[in-house]
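Chemist: Here is a sequence with its predicted model. Questions after.
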Amino acid sequence: MAPLLRKLLIAFGALLLVLVAALAILAATFDPNAYKGLAIDWMKTERQRTLVIEGPVALSFFPTLAVQISGVTLSERGKATEFMHLDEAKLSVAVMPLLRKRLQVDGISAKGVRAVWRRAADGSSNIDDLLAKKRPDEPEATGGPEGEALAFDVSGVKFEDLKLTVDDALAGVAGAVAVKSFVTGRLADQAESPVELDAQVDLTRPALSGHLSGKTKLRLDLKAHRTALRDMQLAWVGNAFGIQALDTKLTGALAHDGAAGTLAATDLDVRIGATLGALRLDGSQVAVKSFGYDPAKKHLALEQLKVRIAGKQDGNPLKLDLDWPKLAVDGTALSGGPVTGELSLKGPLALDATFKSAAPRGNFERVEVPGFETTLKGSSGPRRIAGTVRSNLALDVAGQALAVEGLAAKLTIEEPSLQPLALDAGGRATASAKAATWKLTGAINTNPFDTEGRVGLADKPVSIEASANFKALDLNRLLPSAPPAAAASSAAPGKAGAGDAAPVDLSALKSAQGRFSLRAGTFAYRQYRATNLAMDATLRGGTLKVAPFSAELWRGKLDLVAQADANANRIAAKGAADGIDIQALLKDVADKDLLEGRGRLALDVATTGRTVGELKSHLDGSTSLSLHDGAIKGINLAQRLRQARAAISMKADAAAKASATEKTDFSELSASFTLADGIARSSDLNMKSPFLRLGGEGLVDIPKSRIDYTVRATVADTSKGQGGAELALLRGVTVPVRLTGPLDGIEWDIRWSAVAADVLRTDVGRALEDRLKDKLGLPPRSASAPDGAASRPEDLLKDKLRRLLK
């Protein structure tokens, strides 16, 4: 037996010697570069991709399986465009541990790598063909007969200059991530490894751009699906989700168990600096001593939560402090301390508030913070606000939702020039990651209101459904008083050049969708006053449609439909106002006092533009006006026409500025306008009064706020009284009156020079001719001329003068 065993050992040794020799010869003589062509051809044939290997390929087999490649480029499938490129990559794997089901990697390094990953909305991506596809009859891969996973051990990873371009329609992510460096220590199951990262993120969807850097210690437990980060020192500097100049530093420890769904944090501290609109945060902090969440054990623990917000709002100091000392939940047992805090804002808009609550109660599924009370007082100029807001807060842990129950708000607003306003409201509200809802009822002074709605936060874009009903809604009582300059600007939008450069941005309409409803018995905003206001609106795809919009205002009734399209920055309106007071309308909308009267105004207009000036310049459509029992402000045409004799004798035109105290009364007035590129043209003016008839044509330049209009005034045959004798001199004569200049200072120019020649063809002219003939001894126009005498007055005049000259 022993000789046989010895022979077998000798044979085995000889075989091993031959195998080692063969491997040595293979390693010494094998040239992997000779197989470049095979790899290139296989990639072209099997994957329809173009592979280019510019650099040499280095390969070794023992004691480590090592490969080094450089200058590698791979195209997209079926295209010549680049999918991936790397300047240099190295991989070294120990051979002997593989026999013990251990993947021991001596090192992984890569430099100068760039790649593009795309995924469509249906889930297909540009790397599907490179992934191994499991056949339907192929068993699941395992690490061995017992199904154990292959253990791994990586001595270190080093990546430099990596760039990944992403376009993921399914996840809604697009942009680029550039890793300047990523270095780790030894990576192994249940071993802690130091990790350092320096990366630049530039995403367009979502809006995220900035610099991410830091270091931590990473521990992986693959069997338990656990990940732990300790000694975190991470920093982000950039912009994120609409927040500008975000400077965040995170320290502490985090641990997550993917299988059990647990989360734990220790000494977590976040320092924040950021700009959000007019709000600038500096030195803000959110910290928690410890936090634990274990859904299987129904355990929730929170210790020493501190929120410190510090910064400036519009340059004015802002401070918020919130403390929650302790919360402990184990199944149905709950204990903890009350929440306390305070808020302070200084400046023109000042606010001071304090927060407090009773001790929490409930269980793991529902954590309640009863008696949460906010006491506040503040001011805005002469306005003062004070009151309290009480509610019970309830946190649905499993549903991750917050409910505000038993809400009771009592606020008072006082301003020296107004009666005090008291707001009393109550109801309920909820909020979660998916949606927020509210239902409130109350009263403003003694005027009741109710409102309810829902915001779908998980919808893309956010969806909103809201309705509100008010017996009386006076926004002037609720909003801060407008500064005089702002009030003047809002009241006089028609003034040429005033605010024309102000941007008109409708892009916010793209960020939401939904339906809205508003009803108000009485309504006030700035200078506008209305009753029985009713508005329904829908918002879809960046287009807001208001249909209908109706209200009783300007002593009449307004009915219209309107639309605002953010995609084209287009605004349109169509409708009519019946029985309105035109003077009140012009005063509210344009701060002009040009007309008096009651009647109907119809419009069908549209415009596009990115500024107020562009909207004026692109205004198109039509309008019509029909009024009765009113007046044109600025001139008294009847009085001016009574001066006809002097004006005609001088044959001089009479120009005058519009006067605030003069006006021309009418019983009826109608006109229509066509609008193109901001110019309103009219040719059908028709105005009637007891002694005048007016027609005319011309234009109004809305962008420049100027008028160029010619009115044709004719004295009516029925004119009596009010200087009727003087006006009788012009009966049947058309007097042209030209209106020019800015709408704030219209100049009325009566063209008497054009009237003088026409007067001679009227009764006045004939009367003057008869008086002249009588002086010259000529027969009047009514006498018959003698036989043989000159029949024309000119001939008779020549004969008479000839005799006199003799």
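Modeler: Alright, I've got the coordinates.

Chemist: going forward, measure contacts and count neighbours with C-alpha atoms only.
Modeler: Will do.

Chemist: Checking residue 788 next. Helix, strand or coil?
Modeler: Recorded secondary structure, residue 788: coil (DSSP: H, G, I helix; E, B strand; the rest coil).

Chemist: Pull the contacting residues for residue 712.
Modeler: If you count contacts by CA atoms under 8 Å, 6 or more residues apart in numbering, residue 712 has them with 694-696, 734-737.

Chemist: Which strand or helix spans it?
Modeler: For residue 712, the element it lies in under DSSP states H and E is strand 706-715.

Chemist: other SSEs contacting the next helix or strand after that strand?
Modeler: Going down the chain from strand 706-715, the next helix or strand is helix 724-728, by DSSP H and E. When contacts are defined as 3 or more CA pairs under 8 Å, 6 or more residues apart in numbering; DSSP states H and E, helix 724-728 packs onto helix 637-641, helix 644-650.

Chemist: Can I get the ones you listed in JSON lines including mean neighbour count?
Modeler: Putting the helices and strands packed on helix 724-728 into JSON lines (neighbours: other CA atoms under 10 Å) gives the following:
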{"stretch": "helix 637-641", "mean neighbour count": "18"}
{"stretch": "helix 644-650", "mean neighbour count": "15"}
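
Chemist: Please compare the first structure with the one that follows:
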Amino acid sequence: MARPLKIIGIALGAIILLIAAALIAILLLFDPNAYKPQISQAVQDATGRELDIKGDIELSLFPWIGMELGQTSLSNAPGFGDAPFARLDAAEVKLRLLPLLLRQEVETRAVVLRGLRLNLQVNENGTSNWADLAQPEPTATSGQIPPATPQQAAASTGGGIGLAALAIGGIEISDAHISYDDRAADTHYTVEQLNLVTGPVSLDTPVDVALDSRFSSSQPPLKGQLELSTRIGFDLKQERYRLDDLVLETTLDGETLPGGRAQARVSADIRADLQQQTAAVNNLTIQTYGVTARGQIDAERILASPAFKGELALAPFNARQLLTKLDQPVPDTADPEALTKLAANLRFSGTPTAINIPVLQLFLDDTTLSGRTDIRLPQDKPLPAVRYTLHIDTIDADRYLPPASENDVKVAPPSAGAAAAATLPMELLRDLDIKGQLDLDQLKISGLHISQIKTRLTAQQGLIELLPEAQLYQGGYKGSMQLDARQDTPRFKLDDTLSGVQAGPLLQDLMDDALLSGRADLSSRLTTTGHTPEQMTRALNGRVEVSFNNGQIKGFNLAQLVREAKAKLNQQPLPARDETKGTDFTELSATLNIKDGVIHNDDLSAKSPYVRISGAGTVNLVTEQLDYLVKTALVESATGAGGAELEQLKGLTVPVKITGSFAQPKIDLQYDEILKARAKQELERKKQELKQKADAEKQQLQQTLEAEKEALQQELKEKQKQELQQKEDELKNKLKSLFN
């Protein structure tokens, strides 16, 4: 047994000596640089390009068989200038000889490329300078792919040198430069100082990869640097791939970036199984501008019909600090602590045509928004279809408004519909496909406290409808707002009802002045058209019914006006005004008929135990002018201070004319009308006095006549009685004389 082994060993030794001798002979006798013209000519024949090998070609045969190539360049395509298409300072590739000969294993040292320069261009006609190099491979006459050769078949089935036997000591690319100049699109991109270093490359062990480079672009104008590191693992037979500890860091500089600079860091672990068509991104972390997001994503059917699901959490951050980093103005809010805490959580799933977010949480300071939303991405429509159900617990919107100043005048906010009509494009409105609901537990806005808010929004094919409901100030609100954008000119419709609301607290919170108090009930039916607020005001039509009960009109001091009227009538100095008092009423109602932006009212009615108020006139919303007359009639005298004065004017109607603009209304007591009414009242009084006197005289005369009549009747009765007595006496005397 020992002898055969010895013989085999001697034979192998001899073979190795022969191979070594042959390699030495090749190194001594063969000069690869002598073949540079033939190599260049072969490239010229195959590509039409000139290959210029300026550096020396060095060969090594044992224990590594390989080649070192010096400076080499490949000329550009015709019409793309004199700069080389590609240039290389140096390259080195070496394979270990004995594993290749004995075991058919490819074991290389590091593959090295130094100073690569790649010049990619596209001319004005859209032709690239690499198109002539990307020629299709030759095919059989039938146009089918030619059958594999026996050697190819053997390699694919494990014969020959298989991929499983590949082992590379690493890949080193240093100082590479790649430029891309697209003159058709007027864009230019460069990657420079590109360095790529890997660990040993083997198909059965993970590979460490590190890359860094600088880059720039013309559209958008940016420049920056990139660093990437990861460990790549793969199983080609099972088609499984993984990136462990992937870290990508980049810094971007450009005038279009917020603050002129952006920095970002992304880390994750990535898995892919092509046989199962699954992929996963785990431990995902994204950091930029001081904001951190963490999550994970799982995907399936990635090669057929991809579907994904995952989670994402946005860690709490300060929005004010973020805006500062983005070089954006920080809002001046009434609460300086507003916008200091933002965070979000969400779970999602989807496909290329749909995104579902069943869990959505957004935290803004002390406010929490939660809910869900579904988004469909139809191929034939420009905008997605959105369905949502959202809930907000409580929000103080006034915290986020600018702080009030002493010169500010608190007024009601303008109509949201009017403001939107001036900015929203009609085509966008027609493309909206939205349906959802948003509920709020508590809302404070413009000083108003509103609770139990429910909104339902539908927007489809240009018809947008909002249905809000709310509780406020011991009452309720229910409305219907509609915007019809299906025609060239948008149409608006408003139907709403306000019932049982305490007007005093509402106006106090809204305008810091309770101009009117009492229980308020309001209903409106309004329509308008137009693209701008002015057009909509001119086209406003409809009806508004208003009623108040058990309230007061602040600033309208009826008793004061009566006292002024009395002083004027008596030509006395006007009494001092008391602006703190108003006019109480038990009922106040009015119907506003609106036509072409002008409010017409002729049934204003207010009642109290002592007065009756009526009014009629117009309010022009287009010109913002007032023309209104209020009439006040005293029906009973009041007790206490001023009661005697009011008693003197009992039954008198006091007219008050309101004119001027909304900004500067004028309230004018109509003294002429009062004088006319007073004269009429005096005439009526004189007529009543004369009538009363005539009636008294008539009654007195009647009484006199009755007395005289009664006296005559009494006198006649006495006379008749006397005559009868006399006749009776005469008869008695005659009878007496007869019997005597």
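Modeler: In hand now; what should we look at? The structure displayed is predicted, hence computed values, not measured ones.

Chemist: re earlier: the strand holding residue 712 of the first structure corresponds to what range in the second structure?
Modeler: Aligned using TM-score structural alignment, strand 706-715 of the first structure spans residues 625-634 in the second structure.

Chemist: Check the mean deviation of the matching stretch from the first structure.
Modeler: Overlaying the first structure shows stretch 625-634 of the second structure at a mean distance of 1.2 Å from the equivalent residues (mean CA distance after the TM-score superposition for the first structure).

Chemist: So residue 691 of the second structure belongs to a helix, correct?
Modeler: Yes: counting by three-state DSSP, residue 691 of the second structure is part of a helix.

Chemist: mind listing what it touches?
Modeler: No contacts exist for residue 691 of the second structure under CA under 8 Å, 6+ apart.

Chemist: Over to residue 550 of the first structure?
Modeler: 532-535, 557-560.

Chemist: Check the spacing between residue 300 of the first structure and residue 334 of the first structure real quick.
Modeler: As judged by CA to CA, to the nearest Å, residue 300 of the first structure and residue 334 of the first structure stand 9 Å apart.

Chemist: who's more crowded, the two?
Modeler: Neighbours were counted for residue 300 of the first structure and for residue 334 using other CA atoms under 10 Å; residue 300 has more, 23 against 19.

Chemist: these two touch, right, that one and residue 264?
Modeler: No: applying CA atoms under 8 Å, one finds residue 300 of the first structure not in contact with residue 264, separated by 9.8 Å.

Chemist: and for those two, which residues touch both?
Modeler: 291-293.

Chemist: among those, which are in strands?
Modeler: The strands, defined by DSSP state E, take in 291-293 from these.

Chemist: Out of the residues you listed, which is nearest to residue 199 of the first structure?
Modeler: residue 291 (29.0 Å; CA to CA).

Chemist: so that closest one touches residue 304, yeah?
Modeler: No: at 9.2 Å, residue 291 of the first structure and residue 304 do not qualify as touching, with contact defined as CA under 8 Å.

Chemist: neighbour count winner among those two?
Modeler: Here residue 291 of the first structure and residue 304 are compared on neighbour count by other CA under 10 Å; more neighbours surround residue 291, at 20 against 16.

Chemist: Okay, the more buried one and residue 250 of the first structure: tell me how far apart.
Modeler: Separation of residue 291 of the first structure from residue 250 of the first structure (CA to CA): 15 Å.

Chemist: Helices of the first structure, residue ranges please.
Modeler: Counting by DSSP state H, the first structure has these helices, from start to end: 2-29, 36-47, 475-478, 484-491, 582-590, 612-617, 637-641, 644-650, 724-728, 752-759, 763-776, 793-805.

Chemist: Of these, which is nearest residue 438 of the first structure?
Modeler: Here helix 475-478 is closest among the helices of the first structure (CA to CA), at 20.1 Å.

Chemist: Give me the nearest residue to residue 569 of the second structure, chain neighbours excluded.
Modeler: residue 675 (7.4 Å; CA to CA, 6 or more residues apart in numbering).

Chemist: Tell me the gap between stretch 395-411 of the second structure and the middle of its chain.
Modeler: Relative to its parent chain, stretch 395-411 of the second structure has a centroid offset of 21 Å by CA atoms, centre = their mean, to the nearest Å.

Chemist: What residues of it count as buried?
Modeler: 395-396, 398-401 (16 or more other CA atoms under 10 Å).

Chemist: Determine how far the last residue of that stretch lies from the first.
Modeler: Termini of stretch 395-411 of the second structure sit 21 Å apart (CA to CA).

Chemist: do the same with stretch 585-604 of the first structure
Modeler: End residues of stretch 585-604 of the first structure are separated by 17 Å (CA to CA).

Chemist: ok, and for that stretch, which residues are buried?
Modeler: Neighbour-count burial for stretch 585-604 of the first structure flags 585-588, 591-604 (criterion: 16+ other CA under 10 Å).

Chemist: outside of stretch 434-454 of the first structure, which residues touch it?
Modeler: 421-431, 455-459, 464-472.

Chemist: show me where the stretch 401-550 of the first structure has strands.
Modeler: 401-414, 421-432, 435-444, 447-456, 462-474, 512-525, 528-540, 543-553 (DSSP state E, counting those that start in this stretch).

Chemist: can you list those in CSV and add distance to residue 198 of the first structure?
Modeler: Below are the strands of the stretch 401-550 of the first structure laid out as CSV (distance: least, CA to CA, whole Å):
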stretch, distance to residue 198 of the first structure
strand 401-414, 36
strand 421-432, 34
strand 435-444, 36
strand 447-456, 37
strand 462-474, 34
strand 512-525, 36
strand 528-540, 42
strand 543-553, 43
